[in-house]
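S.K.: give me a model of this one.
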Amino acid sequence: MYKELDEFITECQYMVDYWYDVGCIIAVEKLAQFNATDWEELQSNIGTKTLEWRVKLAYCLDHSCNAHELETLLLLIHTDDRELFESCIDTLRSFTTPESKAMILNHPSILQRIQDILPQAGVATQKVLEDFFKQLYV
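M.R.: You can find the predicted model right below:
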């Protein structure tokens, strides 16, 4: 199933409107069929994917808020690219279980980066980042 998802995201790289209207729903359906091997393959290959591919994946990783999705987001979030980082934070707001919060809190560099970005972020991004903190500490 990983190869199907990989090919699908790759093929959708030039169809931005399609992705956010329909493509992400199809990708979520593919992710729902992943087994442990698919997750391992995804996580081991994630560093070879284009930035656009990784942003699209981050957008889709909250359909079931499972540990595999969280682990994948925590791999994606360690990036110098601000768009990918902010996409990961936006998605991480859905991970509200105590276990998820504990895993996120085990990455203090994420929290520091948010603090660094907040003062210069636009209004919409500020709201996402602030909501992330709110969800994390509730």
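
S.K.: all contacts plus neighbour counts: C-alpha atoms, from now on.
M.R.: Fine.

S.K.: for residue 71, the count of nearby residues, please.
M.R.: For residue 71, the neighbour count with other C-alpha atoms under 10 Å is 15.

S.K.: helix or strand: which one has it?
M.R.: Using DSSP states H and E, residue 71 maps to helix 67-76.

S.K.: any idea how far that helix is from the chain center?
M.R.: Helix 67-76 has its C-alpha centroid displaced from the chain centroid by 7 Å (C-alpha atoms, centre = their mean, to the nearest Å).

S.K.: return the set of buried residues in the helix or strand following it.
M.R.: Proceeding N to C from helix 67-76, the next assigned helix or strand is helix 82-92, under DSSP H and E. The neighbour-count check on helix 82-92 (16 or more other C-alpha atoms under 10 Å) flags 84, 85, 86, 87, 88, 89, 90, 91, 92 as buried.

S.K.: run this one through as well so I can compare:
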Amino acid sequence: MYADFDNYLGLEFLVDYWYDEGTGVASSLLSKFNEQDWIDLKEKCKLKSDEWKVRCAEVLDLASHPASTEVLIDFLGSESDEVVLAAADSLRGKNTVQLSSEVIERLWGISEKGSPPVQVVLRDLFGRLGLKLE
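M.R.: Alright, predicted model coming up:
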């Protein structure tokens, strides 16, 4: 199932289609993952494009498998602010999240220069972590 998920996220989508239909299809594929698929995702996602990672992060928020949180935390180490923000947004829906001080500092930096919607996302995540955005 990982191969199907990987191929699907690599397709070209119009933005509206991705959010209207594509996220549902991708989430459905995730719901069929077995343990090996989760292992493959954790190992192979690091080599994917930023666009692929953003799409992946956008659908991992509802996945209950512990690997989904691990992948999102890994995405926070990306050089791409877009990937980091997509991961941070999805992490808001996870129950238990622990972030390193380096990641928290990076998120603070993004929030300082971010737009109001970016600040809302990060403020909510920081609130879930017991931190305050100043």
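
S.K.: TM-score of the superposed pair?
M.R.: The TM-score (TM-score structural alignment, normalised by the length of structure 2) is 0.90; 131 aligned residues with a C-alpha RMSD of 1.5 Å.

S.K.: on that earlier part again, other SSEs contacting the helix holding residue 71 of structure 1?
M.R.: Under the contact criterion of 3 or more C-alpha pairs under 8 Å, 6 or more residues apart in numbering; DSSP states H and E, helix 67-76 of structure 1 touches helix 36-45, helix 51-60, helix 82-92, helix 98-105.

S.K.: let's have these in JSON lines, adding distance to residue 112 of structure 1.
M.R.: Converted to JSON lines, the helices and strands packed on helix 67-76 of structure 1 look like this (distance: least, C-alpha to C-alpha, whole Å):
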{"stretch": "helix 36-45", "distance to residue 112 of structure 1": "24"}
{"stretch": "helix 51-60", "distance to residue 112 of structure 1": "20"}
{"stretch": "helix 82-92", "distance to residue 112 of structure 1": "12"}
{"stretch": "helix 98-105", "distance to residue 112 of structure 1": "11"}
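
S.K.: residue 49 of structure 1 and residue 76 of structure 1: what is the separation?
M.R.: In this view, residue 49 of structure 1 and residue 76 of structure 1 are 11 Å apart by C-alpha to C-alpha, to the nearest Å.

S.K.: that should have said residue 138 of structure 1, apologies.
M.R.: Separation of residue 138 of structure 1 from residue 76 of structure 1 (C-alpha to C-alpha): 24 Å.

S.K.: the two: who's more crowded?
M.R.: Set side by side, residue 138 of structure 1 and residue 76 show more neighbours around residue 76, with 21 against 8, by other C-alpha under 10 Å.

S.K.: my read: the more buried one touches residue 56, true?
M.R.: No - taking C-alpha atoms under 8 Å as the definition, residue 76 of structure 1 is not a contact partner of residue 56, at 11.2 Å.

S.K.: what's near enough to touch the residue positioned nearest the centre of structure 1?
M.R.: In structure 1, the residue lying closest to the centroid (C-alpha atoms, centre = their mean) is residue 58, at 2.7 Å. Going by C-alpha atoms under 8 Å, 6 or more residues apart in numbering, residue 58 of structure 1 touches 73, 76, 84, 87, 88, 91.
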